[in-house]
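Student: Sequence plus the predicted model coming up.
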Amino acid sequence: MRTTSRLSDRARELDSADPLAGMREKFLGHDDAGVPAYLDGNSLGRPLAATLDRLNEFVRNQWGGRLIRGWDEGWLALPRQIGDELGLQVLGAAPGQCIVADSTTVLLYKLARAAVAAGGDRTEIVLDRDNFPTDRYVMEGIAAECGLTLRWVGADYDGGVRPESVAAAVGPQTSLVVLSHVAYRSGFIADVPAITELVHRTGGRVLWDLCHSAGSVPAELDAWNVDYAAGCSYKYLNGGPGAPAWAYVAARHQNDFNQPIRGWLGAGDPFGMGRDFVPAPGIQRVVSGTPPILGMLAMQDMIALISEAGMDAVREKSVQLTSFAVQAFDEVLAPLGAVLASPRDPSQRGSHITVDHPAFKDVTARLWEQGIIPDYRNPNGIRLGLSPLSTSFAETWTGIEAMAADLRAGS
């Protein structure tokens, strides 16, 4: 009881001292007594209250009022405009290199397929076995389609891919390396600049998946000399269920970007309805079909909120949240047989931690019934996704305390 009281007091102290605490009130449901702890922002972020107004205005006045005229009055430019703002505020990317389109799966295919086409006679794709299934499945498909060989890199269970492991796998036949900035299970932060540089020394290119980092961990895609990147927008970017993904193609690679899914809006003159496909200049050539306007609107509100807070402050809050969660794990979960499956060094950790225990599949179901919502990942892990602008220290403790109480009750 003394530990519980002390950690509860510590959570309240951290919330009181948090300069970003007021941001939480901007999210719908933050005060919902039926959900005392939402710890799954790394899977689906809470909606912002401002998004209600934005969507209502769009449906009533733009879609309902302007009808098809809206395409000529700004809708077609939104994917590039939002992409540029995302690049500026979150990704460290100069204008003209980011665009919103498609799903993460489709963009991973497009970027990887264009990259291996630009790689000439090189025959290998390098990736890690612990990457998110979609990344692995897409690359397996491209390898089969193009007659390429997959070379697999190992990763520590509670860590991720390190430069030395990549160095051992790449060589003169490396066309493309596909990795995640933040590992989806462990939360490990990869050394993007070091890995990118060593791959470039072999003549290969790198595609980075930023699904579990964009909006919570700062990125400097231009400064890191990244070739390609993609990520979703419904996690820390709070775009909503199924919101479209975004792609980054470095300016130096845009001229040789051979679009594998040719659609009319990736053409240079889409309304010319030409007989042959002539790609659009710049980042526009990544696009295929009609952009999902409704699905990308909510991103604007979160990007604006991140801009107001500043990515450095967002990252500082993220480090504090996960550090508190690790402290609480050590004191109330580790004695019950739980195992931390994430890095202890906060500089190597994104905005979620994973805790393993054989009972956690059933524990998660019972927690959800109480409105305490973490994320379960096979074989036996609970991920605690701590979204910096919407998650409090108090609800983090509420969730961890409930996990411990359930384990004690079942022991």
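Tutor: Thanks, I have it. If you're wondering where the values come from, they're calculated on a predicted model, not measured in any experiment. Numbers count the residues shown, from 1 in each chain.
Student: Only C-alpha atoms from now on, for both contacts and neighbour counts.
Tutor: Noted.
Student: Just give the closest residue to residue 23, not the sequence neighbours.
Tutor: The shortest distance from residue 23 to any residue other than its chain neighbours is 5.8 Å, reached at residue 389 (CA to CA, 6 or more residues apart in numbering).
Student: quick one, what contacts the most centrally placed residue in the chain?
Tutor: Nearest residue to the geometric centre of the chain (CA atoms, centre = their mean): residue 211, 2.0 Å. For residue 211, the contacting residues are 180, 182, 230, 231, 232, 233, 235, taking CA atoms under 8 Å, 6 or more residues apart in numbering as the criterion.
Student: between those residues, which is closest to residue 296?
Tutor: Among these, residue 233 lies closest to residue 296 (CA to CA), at 8.3 Å.
Student: Alongside the first one, take a look at this:
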Amino acid sequence: MSEPISRATPARATPAQATPVGATPAPAGERLARRAATLDAGDPLAPVRDRFVLDDDTVYLDGNSLGALSTGVLPRLTDVITREWGHLRIRSWEESGWWTAPERIGDRIAPLVGAGPGQVVVGDSTSVNVFKALVAAVRMAPEDRTEILVDAATFPTDGYIAESAARLTGRTVRPVAAGETAAAAGPRTAAALVNHVDYRTGRLHDLPGITSALHAAGALAVWDLCHSAGALPVSLDADGVDLAVGCTYKYLNGGPGAPAYLYVRRGLQARFDSPLPGWNSHADPFGMAPGYAPGEGAVRGRVGTPEMLSLLALDAALDVWDGVSIADVRAKSLALTDFFLECVAALVPAGRLQSVTPAAHAARGSQVSLRCAGAAGVMRELTARGVVGDFRRPDVLRFGFTPLYTRFADALRAARVLADVLGEATGETHPTEGTP
């Protein structure tokens, strides 16, 4: 449901907004510029921006599709290519730790999703891992549980794979709204595949509550974390999640096509029956036995030879998380999206936009999606003017806020350019004071 963007009350009040009694209020642009400067000056994550390759000519608000390059990736890949591959060659599988990289890097991701060690393995694409997780979940369910619940607004691939998993296991798929999953689960439900954050709207769904309801109904919970991990706290172990998947090229900044990850709760690992039993997950991979015997633990999620270059690029990218508190990330994410919505309300011509992202913090991920007539053309013009977001048909502008490198000044600049583009289309103007 779309929500009107209110001009009445700013999303988040700070002392910097106070106006002395009897003083003339500052124009909107000037007030917002002062607030952006104050918020950036007090940002505990501000130094982390220097860990990324960025330019001040562009406001990059598409980290929910592809995260920025971190400064440590190029030297790491240079060493991998010239020394590990170029000099050591085949010896690097042992001497450089290539063979154990999927589990080792999985253990680096684990704290970002609230998982203990030994439960996350990195490799393959998100789509492949969704297939592994969902089929394995259904195989663990009794045969009389004949349906798979799927988020009706899911990213299309998740839906396609759920249909394939259902055909493979003799089940049927029932699409339901993510928020209705808990109520829809019943004695016929084998498993549910749910997105933690909706990719179109940025709505954050109730992972603990839905997981608990699925378990009460005797079903397993499979979560897609693509738009949440790295942007907000996730507590897979504490919330009892059974299986989860996620990509690493969005908020984890692993690079285009970076390998995804698969979480299998420790208590289920012995029962995890992968539909893709490759030699890398065999108990004795170099025994080359004709029969398959699964390995122990998270290694069961592996299939074939790891994609080493992209896997080790991801390893280097994860260095940016050293010393970073996920609580600080979440606090800044909410503050950024609040401030952006406040700037849009103050600067954009009235009636041109509607937010489809929930106003409530408990239901918001780390993006703002705005419904706009002519959205495709608007986004093209924004990009041409140095504000990079993206567009989803038919009429949604998406702006992803990556707290590790997005500044409050960036949020203001994006709103100002958006106001310019829409104002030019209507002939309206907006305040120009205090442009950062």
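Tutor: Here it is on my side, so go on. Nothing here was measured: the structure is a model prediction, and the numbers come from that model.
Student: circling back to that earlier point, how many residues are close by the aligned partner of the residue nearest to residue 23 of structure 1 in structure 2?
Tutor: With the correspondence set by TM-score structural alignment, residue 389 of structure 1 lines up against residue 404 in structure 2. Burial of residue 404 of structure 2 is recorded as 27 neighbouring residues (other CA atoms under 10 Å).
Student: how close does residue 404 of structure 2 sit to residue 202 of structure 2?
Tutor: When CA to CA, to the nearest Å is the yardstick, residue 404 of structure 2 and residue 202 of structure 2 sit 18 Å from each other.
Student: do residue 335 of structure 2 as well
Tutor: Distance, residue 335 of structure 2 to residue 202 of structure 2, by CA to CA: 15 Å.
Student: what about the helices in structure 2?
Tutor: Secondary structure of structure 2 (DSSP state H): helices at 28-41, 73-79, 92-95, 101-109, 126-139, 156-169, 181-184, 207-216, 308-317, 326-347, 375-384, 408-426.
Student: Of all the ones you listed, which one is nearest residue 299 of structure 2?
Tutor: When the helices of structure 2 are compared by CA to CA, helix 101-109 sits nearest residue 299 of structure 2, at 7.1 Å.
Student: Does anything pack onto the closest one? Which helices or strands?
Tutor: Helices and strands in packing contact with helix 101-109 of structure 2 are listed as strand 120-122, helix 308-317; criterion 3 or more CA pairs under 8 Å, 6 or more residues apart in numbering; DSSP states H and E.
Student: relative to its centroid, which residue of structure 1 is most remote?
Tutor: Quick read of structure 1 (CA atoms, centre = their mean): farthest out is residue 275, 38.1 Å.
Student: quick one: what's aligned to that one in structure 2?
Tutor: Residue 275 of structure 1 maps onto residue 290 of structure 2 when the alignment is built from TM-score structural alignment.
Student: try residue 106 of structure 1
Tutor: In structure 2, residue 106 of structure 1 lands on residue 128 (TM-score structural alignment).
Student: do the same with residue 398 of structure 1
Tutor: Aligned counterpart of residue 398 of structure 1 in structure 2: residue 413 (TM-score structural alignment).
Student: same thing with residue 220 of structure 1?
Tutor: Across the two structures, residue 220 of structure 1 finds its equivalent in residue 235 of structure 2, going by TM-score structural alignment.
Student: For the residue lying closest to its match once chain neighbours are set aside, give me its contacts.
Tutor: By the measure of CA to CA, 6+ apart, the closest residue to residue 235 of structure 2 outside its immediate chain neighbours is residue 114, 4.1 Å from it. By CA under 8 Å, 6+ apart, the contact set of residue 114 of structure 2 is 233, 234, 235, 236, 237, 238.
Student: Could you pick out the buried ones from these?
Tutor: Neighbour-count burial (16 or more other CA atoms under 10 Å) is assigned, among these, to 233, 234, 235, 236, 237.
Student: just those now: which is nearest residue 344 of structure 2?
Tutor: Nearest member of these to residue 344 of structure 2, counting by CA to CA, is residue 233, at 26.7 Å.
Student: list the contacts for the nearest residue to the closest one once chain neighbours are set aside?
Tutor: The shortest distance from residue 233 of structure 2 to any residue that is not its chain neighbour, by CA to CA, 6+ apart, is 6.1 Å, and that residue is residue 326. Listed by CA under 8 Å, 6+ apart, the contact set of residue 326 of structure 2 reads 112, 230, 231, 232, 233.
Student: could I get those residues as a markdown table with distance to residue 398 of structure 2?
Tutor: Putting these into a markdown table (distance: CA to CA, whole Å) gives the following:
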| residue | distance to residue 398 of structure 2 |
| --- | --- |
| 112 | 24 |
| 230 | 18 |
| 231 | 16 |
| 232 | 18 |
| 233 | 21 |
